[in-house]
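coordinates only, no sequence provided:
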């Protein structure tokens, strides 16, 4: 039975609430504008930048973002009030780099050659709400290298090797050690891959571990592409190697998404949840620590790369999804230092 896409998410500012889309443009770096911005806590007095994510900074869950053609609007939903009518912070989706200061930041050991500070206006707005110094950073023309074996499998790169061009040939040049920086695969401020795919079949299994009136929401898993899992058992995605969407767009699923305490955060309070929803991570640890490369962390979802040669394509809600390749055993997490 064919699955279908039920939800599409984009997160222009990493760690803030996601935006649901009816359709999405997808390229080598994933959904357009996904995680091109990121917040960093400024440590005092040395000014060191510390990454801000939901696990370490659960207050990030209180920020709602919406996207138009040219700008991003952000609202702070203060606990207990959640005023959606407040004046939002407006951020250009594609800032003029010539007006910004270059900085260097690091995420998961994969540092771009440069990123850009968005400036005092934005830093002060976020700092006032977090109540400590915060810097908003735009990746711009910075590029984070893909580390470990989260790259698409070598045999699936071969067609691009033969043509000698395109995104997958860029991946091959990276694997073989060529020095051309422009041809290395790269990502934005996504964790380790351009896309994250999850299945509602597995979500139902998670919710079954909770009280009936407290189902687990999918948004806490922060995926890009959600499929309904029709015809697939819970956790079948552990072995998915390739998905074909609308009979023409292929995704290579290359690694498991290992989970952290962000699953336990209450998005209404910006704090760890109370009750059963505050112990979701522990519940999954009982039987979902299935990746030998990260044996203490449970798995939910698969990281993916578009299987093209640099072209873009559009995904829509309701698009049909087929599993066109399966692994015979689970992949092993090996991103250095994670």
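It's in. All values derive from a computational prediction rather than experimental measurement. Residues are numbered from 1 along each chain as shown.

alpha carbons only for contacts and neighbour counts from here, please
Will do.

and the nearest residue to residue 306 once chain neighbours are set aside, how far from residue 187?
Spatial nearest neighbour of residue 306, excluding adjacent residues (CA to CA, 6 or more residues apart in numbering): residue 251 at 4.6 Å. As defined by CA to CA, to the nearest Å, residue 251 lies at a distance of 16 Å from residue 187.

got it, and residue 12?
In this view, residue 12 and residue 187 are 14 Å apart by CA to CA.

ok, residue 154 next?
For residue 154, the distance to residue 187 - CA to CA - is 19 Å.

now do residue 245
Applying CA to CA to residue 245 and residue 187 gives a distance of 22 Å.

when the two are compared, which one has more neighbours?
residue 187 (23 against 20; other CA atoms under 10 Å).

contact partners for the more buried one?
29, 143-146, 193-194 (CA atoms under 8 Å, 6 or more residues apart in numbering).

swap the cut-off to 6 Å and go again
Residue 187 makes contacts with 29, 144, as judged by CA atoms under 6 Å, 6 or more residues apart in numbering.

one more: residue 314?
Contacts of residue 314 by CA under 6 Å, 6+ apart are 24-25.

putting a second one here so we can go through both:
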């Protein structure tokens, strides 16, 4: 079986529910519409599902005017793309930048999340550079954690689920890929092959594989209920532990020579252009 793009996913609001797409445009900072919105607290600090689990239950959809967000027990919220002149300071990990404030969402979010919250829109993704440790000086990223795209593979999930099922003696349900919130999922490659990739072509786009993805508590939350558990971190700690972290998936940076978006589609061919010898594990920080 040749390597193919098995599925494409985007997440309109950081930490909220994603959507599967038949195709998506790859922009220099990620898939079009991916994580251009984010929820922050009253000080502009990013709120994520790590600490605010109900964010996972928000169901956002991109509309012609902006965004529609649904949540259990609440009326849907329609939000227009805010005026880019309404900038407020925001902070996401080590990134400090500004984003446009959609004030009409504040009260609704506060009710749904049970805490003060504001919705912001990244009108200009060129404001946020990718970590210089792993990327080129002109690389940019949306409100994703650190890199424009995340790739996972179906074979790696199957290998992980084998361990989960053995550890639980068959009592644990197989984990869905939605736990890991990838943008692109590749079929037809061996388990953990993505660890070794350094350059890969998906459809008509070349990507640099720049860093493995260390996994956090969000993967232990059921995307449908936001309830927590021990998996997959417990099993990853058995088979995928390096440098005090557990790893699943690889971060990608697109190389678009003229900066223009290029569309990728489910079923596109995947070609590994450059790889290292297997066995070293994911690309990790140099200690």
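All right, it came through fine. Just so it is clear, the structure is predicted and the values come from calculations on it, not from any experiment.

after the helix or strand hosting the residue nearest to residue 306 of structure 1, which helix or strand is next?
Taking DSSP states H and E as the definition, one finds residue 251 of structure 1 inside strand 249-258. Once strand 249-258 of structure 1 ends, the next helix or strand along the chain (criterion: DSSP H and E) is strand 265-266.

from the chain's centroid, how far away is that next one?
Using CA atoms, centre = their mean, to the nearest Å, the mean C-alpha position of strand 265-266 of structure 1 is found 18 Å from that of the whole chain.

and the next element down the chain from it?
strand 271-272.

the helix or strand just after that following strand corresponds to what range in structure 2?
Later in the chain than strand 271-272 of structure 1, the nearest helix or strand by DSSP H and E is helix 280-285. Mapped onto structure 2 using TM-score structural alignment, helix 280-285 of structure 1 spans residues 232-237.

can you list the residues that contact the matching stretch?
Residues contacting stretch 232-237 of structure 2 (CA under 6 Å, 6+ apart): 164, 246.

report the buried residues of that stretch.
Neighbour-count burial for stretch 232-237 of structure 2 flags 232-236 (criterion: 16 or more other CA atoms under 10 Å).

might you report the residue contacts of the alignment partner in structure 2 of the residue nearest to residue 306 of structure 1?
Residue correspondence to structure 2 (TM-score structural alignment): residue 251 of structure 1 is matched to residue 207. Contacts for residue 207 of structure 2 (CA under 6 Å, 6+ apart) come out as 199-200, 252-255.

let's see that with 10 Å instead.
By CA atoms under 10 Å, 6 or more residues apart in numbering, the residues touching residue 207 of structure 2 are 149, 197-201, 251-256, 272-273.

distance to residue 89 of structure 2 added to the residues you listed, as TSV?
Below are these laid out as TSV (distance: CA to CA, whole Å):
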residue	distance to residue 89 of structure 2
149	24
197	36
198	35
199	35
200	36
201	36
251	26
252	27
253	26
254	27
255	29
256	29
272	40
273	40
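
and which of those is nearest residue 5 of structure 2?
Nearest to residue 5 of structure 2, judged by CA to CA, of the contacts of residue 207 of structure 2 is residue 201 at 10.4 Å.

give me the nearest residue to the closest one, chain neighbours excluded.
residue 271 (5.0 Å).

same check, this time on residue 135 of structure 2
Distances taken as CA to CA, 6+ apart place residue 210 nearest to residue 135 of structure 2, at 6.9 Å, with adjacent residues excluded.

still on that earlier bit, which position in structure 1 pairs with the residue nearest to residue 201 of structure 2?
Residue 271 of structure 2 maps onto residue 322 in structure 1, by TM-score structural alignment.

and for residue 247 of structure 2?
So residue 247 of structure 2 corresponds to residue 299, using TM-score structural alignment.

what about that match, distance to residue 256 of structure 1?
On the measure of CA to CA, residue 299 of structure 1 and residue 256 of structure 1 end up 6 Å apart.

tell me which of the two has more neighbours.
residue 256 (27 against 23).

the more buried one reaches residue 304, doesn't it?
Yes - using CA atoms under 10 Å, residue 256 of structure 1 is in contact with residue 304, at 9.3 Å.

between those two, what contacts are shared?
Common neighbours of residue 256 of structure 1 and residue 304 (criterion: CA under 10 Å, 6+ apart): 150, 196-197.

can you pick the most crowded of those residues?
Of all those, the most densely surrounded is residue 196 (26 neighbours; neighbours counted as other CA under 10 Å).

onto which residues of structure 2 does the helix or strand encompassing that residue map?
Counting by DSSP H and E, the element that carries residue 196 of structure 1 is strand 195-199. Aligned using TM-score structural alignment, strand 195-199 of structure 1 spans residues 149-153 in structure 2.

distance from that stretch to structure 1 after superposition?
By mean CA distance after the TM-score superposition for structure 1, the fitted stretch 149-153 of structure 2 averages 0.6 Å away from its aligned residues in structure 1.

that concludes my questions; thank you for your assistance.
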